[in-house]
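Enquirer: I'll drop the sequence and a predicted model, then ask my questions.
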Amino acid sequence: MTNQIGVHALVWVGGWSPDEARKAIESTKAAGYDLIELAAIDPSTFDTDLTAKLLQDNEIGAAVSLGLTDDTDVSSEDPDVVARGRALLLDAVHLVRDVGGSYLGGVIYSKLGRYAAPVTERGRASSVESIAWLADRAADAGVTLGLEFCNRYETNVLNTTEQTLAFIDDVDRPNVVAHLDVYHMNIEEVSFSEAVHRAADAGRLGYVHLGESHRGALGTGSIPFEEFFTALHDVDYDGVLTFESFSSEVVHPTLSSNLAIWRNTWTDSMQLALNARAFIRTHYGA
């Protein structure tokens, strides 16, 4: 298979200081991965020149993901909040470009967190308008936007493949794709195979997160990987497969709280990453 295999930065580090950047990228290389996904909750904290050099020196690609907050939620009905969200997202696009990447994904269409009510019609429209606005600027930077639909406790805008494809239709930009995450699909989807085929048939299957049902080691939970991998092969998916796992062993100041990471699902980052890469090689073939 020709798929690039990635690993989320929070497998290695909780921040992105120069020492953390070096550790994360060099560890990604040592574990046999092709790409690292940077968690850019605050893009302004990244040293883009250093990151770009480390990536180049280690021959590692980069994707970027983030989730918005209450103060930057582009699905808000408050125009000031939306404006702050758009500014943050544009900074993230520039980060992707400046480190040599081409993909920005995650919960970029709403805040990452639990809502107390369904999204409003105006809020959804604001989110669609913001992603369309961002997509035009991302296209100029050579960046694709991936909408990672998440479970009901982490967003009220996009929870399923079907919702995401309808949203993308409304955005109507060629550089916007569906970002499938099996952890969230395990909560919200009726069929893994149907979800993959639906996204592929629409021409919008663009990025994949591989994570276990408990956020720990691949193959030790309840995710139906055989069904999922078979479906990816059926549609000839040739995009990135990124391993994502979280433990209180590695803590990000805000993301760990947003994702409710309260316990150690693992303690040894390198062993976790090596085992995950072996699992993907064995069960997917990449």
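Expert: All right, it came through fine. Numbering: from 1, shown residues only.
Enquirer: going forward, measure contacts and count neighbours with C-alpha atoms only.
Expert: OK.
Enquirer: what segments of the stretch 51-200 of the chain are helices?
Expert: Taking DSSP state H, counting those that start in this stretch, the helices of the stretch 51-200 of the chain run over residues 79-98, 121-140, 161-171, 182-188, 192-201.
Enquirer: closest one to V250 among the ones you listed?
Expert: Closest approach to V250 among those is made by helix 182-188 (19.0 Å; C-alpha to C-alpha).
Enquirer: got the buried residues for that closest one?
Expert: V182, Y183, H184, M185, N186, E188 (16 or more other C-alpha atoms under 10 Å).
Enquirer: closest one to L218 among the helices of the stretch 51-200 of the chain?
Expert: Nearest of those (C-alpha to C-alpha): helix 182-188, 10.9 Å.
Enquirer: can you give me the strands in this protein?
Expert: 5-8, 35-39, 61-68, 103-111, 144-148, 176-181, 205-210, 241-243 (DSSP state E).
Enquirer: which other helices and strands contact the second one?
Expert: Counting contacts by 3 or more C-alpha pairs under 8 Å, 6 or more residues apart in numbering; DSSP states H and E, strand 35-39 packs against strand 5-8, helix 18-30, strand 61-68.
Enquirer: give me the most central residue, the protein.
Expert: G106 (4.1 Å; C-alpha atoms, centre = their mean).
Enquirer: for it, give me its contacts.
Expert: S65, L66, G67, G146, L147, E148, F149, H179 (C-alpha atoms under 8 Å, 6 or more residues apart in numbering).
Enquirer: re earlier: identify whichever of the strands of the chain lies nearest to E226.
Expert: Short answer: strand 205-210, nearest of the strands of the chain by C-alpha to C-alpha, at 12.3 Å.
Enquirer: which strands or helices does the closest one pack on?
Expert: Using 3+ C-alpha pairs under 8 Å, 6+ apart: strand 205-210 touches strand 176-181, helix 182-188, strand 241-243.
Enquirer: another structure for you, compare them:
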Amino acid sequence: MATDNPANPIGVHALVWVGDTSPAALELAIGKTKAAGFDLLEISLHDSANLDVAAAREALTSAGLGVACSRGLAFDADVSSDNLAVVERGEKLLHDSLAVTRGLGGTHFTGALYSALGKYGHPLTAAGRRNVVTVLRRLAQEAAGEGMTLGLEVCNRYETNVVNTARDALRLADDIGEDNVLIHLDTYHMNIEEEDLVRPVREVGDRLGYVHVGENHRGYLGSGHIDFTAFFHALGDIGYRGPITFESFSSAVVMRGLSNDLAIWRNLWTDGEDLARHARAFIAGQLHASRAR
């Protein structure tokens, strides 16, 4: 029987609260995350140059919050490129980001780790895919030594040409060949690319390591057309107990660079606190209902 305390850590993306990772911004985000009842804060590392890792870790620990980190790459630092100098810059960015995640006390480093975040004008090349596999194998081996996992986030065709479906992610993880490379499903992207929201969850099974929950327009959960009941029942069917993080973007909160990469052109909400409290209750309610069987 389900309880009001679901086993899954429930998280929220920091862009619900703030548009950068300066000490003042993260202090605000951590406080609001705790007050809204979440277990975990996800921090995008696109702004990591402004991040005071030691101070953020202390604040997260004081608040009793877990942390996960995410990012995509840039076209001039893209490990899926055929240009080895570009690949080298991307690999350094990934290793630096893994170190930041570790420094914050996190064990989950996830996102579009395999490519730039943006629309490509061509399909992935065979050489580019080989570069992805080589780089992520080395990154995974480093992460394993620290007890960390990598997440391959399945993103839509307008944000990457490498991994667009759960099956793409599974094939890539198989080729990387490291046990700590897990799959990251996101309902916003699944709504665009998958045939339904159930079969991919079941196909990924115990290799699912991280989940993003977002509405089809990235606004309030339940205000769009995504079938969250089916999705959460599928998570229950595979016994998923990992993090479930709410992700929503609005032009009310802008992170320079990332917001443009994600094409966040309009206000889907203006009150992050109301949005987040609603999302926390919505996710907990779905988890409760999916287990009350």
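Expert: Happy to help now that I have it. Only a predicted model underlies this, so the values are computations on that prediction, with no experimental measurement involved.
Enquirer: nearest residue to H8 of structure 1 in space, please, no chain neighbours.
Expert: Among residues not flanking H8 of structure 1 along the chain, E37 sits closest, at 4.7 Å (C-alpha to C-alpha, 6 or more residues apart in numbering).
Enquirer: which residues touch the one you found?
Expert: Applying C-alpha under 8 Å, 6+ apart, the residues near E37 of structure 1 are G6, V7, H8, A9, A62, A63, V64, S65, T242.
Enquirer: neighbour count and distance to W262 of structure 1 for these - can I get that in JSON lines?
Expert: Output for the contacts of E37 of structure 1, formatted as JSON lines (neighbours: other C-alpha atoms under 10 Å; distance: C-alpha to C-alpha, whole Å):
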{"residue": "G6", "neighbour count": "26", "distance to W262 of structure 1": "24"}
{"residue": "V7", "neighbour count": "30", "distance to W262 of structure 1": "21"}
{"residue": "H8", "neighbour count": "25", "distance to W262 of structure 1": "18"}
{"residue": "A9", "neighbour count": "29", "distance to W262 of structure 1": "18"}
{"residue": "A62", "neighbour count": "24", "distance to W262 of structure 1": "28"}
{"residue": "A63", "neighbour count": "26", "distance to W262 of structure 1": "26"}
{"residue": "V64", "neighbour count": "27", "distance to W262 of structure 1": "24"}
{"residue": "S65", "neighbour count": "22", "distance to W262 of structure 1": "21"}
{"residue": "T242", "neighbour count": "25", "distance to W262 of structure 1": "23"}
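Enquirer: nearest to D49 of structure 1 among those residues?
Expert: Nearest member of these to D49 of structure 1, counting by C-alpha to C-alpha, is A62, at 13.5 Å.
Enquirer: picking that back up, of the contacts of G106 of structure 1, grab the buried ones for PyMOL.
Expert: Only the buried members of the contacts of G106 of structure 1 enter the following PyMOL selection, criterion being 16+ other C-alpha under 10 Å:
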select buried, resi 65+66+67+146+147+148+149+179
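Enquirer: which one of the contacts of G106 of structure 1 is nearest S257 of structure 1?
Expert: Set against S257 of structure 1, the nearest of the contacts of G106 of structure 1 by C-alpha to C-alpha is G67 (12.3 Å).
Enquirer: V250 of structure 1 matches what in structure 2?
Expert: Counting by TM-score structural alignment, V250 of structure 1 corresponds to V253 in structure 2.
Enquirer: just give me the match in structure 2 for the residue nearest to the centre of structure 1.
Expert: In structure 2, G106 of structure 1 lines up with G111, judged by TM-score structural alignment.
Enquirer: what about its match, distance to L124 of structure 2?
Expert: Computed as C-alpha to C-alpha, to the nearest Å, the G111 of structure 2 to L124 of structure 2 distance reads 18 Å.
Enquirer: what do you get for E194 of structure 2?
Expert: For E194 of structure 2, the distance to L124 of structure 2 - C-alpha to C-alpha - is 19 Å.
Enquirer: same check on D179 of structure 2?
Expert: Distance from D179 of structure 2 to L124 of structure 2, by C-alpha to C-alpha: 24 Å.
Enquirer: between those two, who's got more neighbours?
Expert: L124 (17 against 14; other C-alpha atoms under 10 Å).
Enquirer: so the more buried one touches V162, yeah?
Expert: Yes: L124 of structure 2 lies in contact with V162 (C-alpha atoms under 8 Å); the separation is 6.2 Å.
Enquirer: report the set of residues contacting both of those two.
Expert: Common neighbours of L124 of structure 2 and V162 (C-alpha under 8 Å, 6+ apart) are S80.
Enquirer: on that earlier part again, which one of the buried residues of helix 182-188 of structure 1 is nearest to V235 of structure 1?
Expert: V182 (16.6 Å).
Enquirer: what lines up with that closest one in structure 2?
Expert: So, by TM-score structural alignment, V182 of structure 1 is matched to T187.
Enquirer: wait, doesn't that match sit right on G214?
Expert: Yes: judged on C-alpha under 8 Å, T187 of structure 2 makes contact with G214 at a distance of 5.7 Å.
Enquirer: in structure 2, which of the contacts of E37 of structure 1 still touch?
Expert: When you map the contacts of E37 of structure 1 onto structure 2 and apply both residues aligned by TM-score structural alignment, their matches' C-alpha atoms under 8 Å, the shared contacts are G6, V7, H8, A9, A62, A63, V64, S65, T242.
Enquirer: what's the matching residue for L40 of structure 2 over in structure 1?
Expert: Using TM-score structural alignment, L40 of structure 2 pairs with L35 in structure 1.
Enquirer: swap that for T270 of structure 2, please
Expert: Checking TM-score structural alignment: T270 of structure 2 goes with T267.
Enquirer: let me have the strands of structure 1 in a markdown table, adding distance to Y284 of structure 1 as columns.
Expert: Below are the strands of structure 1 laid out as a markdown table (distance: least, C-alpha to C-alpha, whole Å):
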| stretch | distance to Y284 of structure 1 |
| --- | --- |
| strand 5-8 | 11 |
| strand 35-39 | 17 |
| strand 61-68 | 20 |
| strand 103-111 | 23 |
| strand 144-148 | 21 |
| strand 176-181 | 16 |
| strand 205-210 | 11 |
| strand 241-243 | 10 |
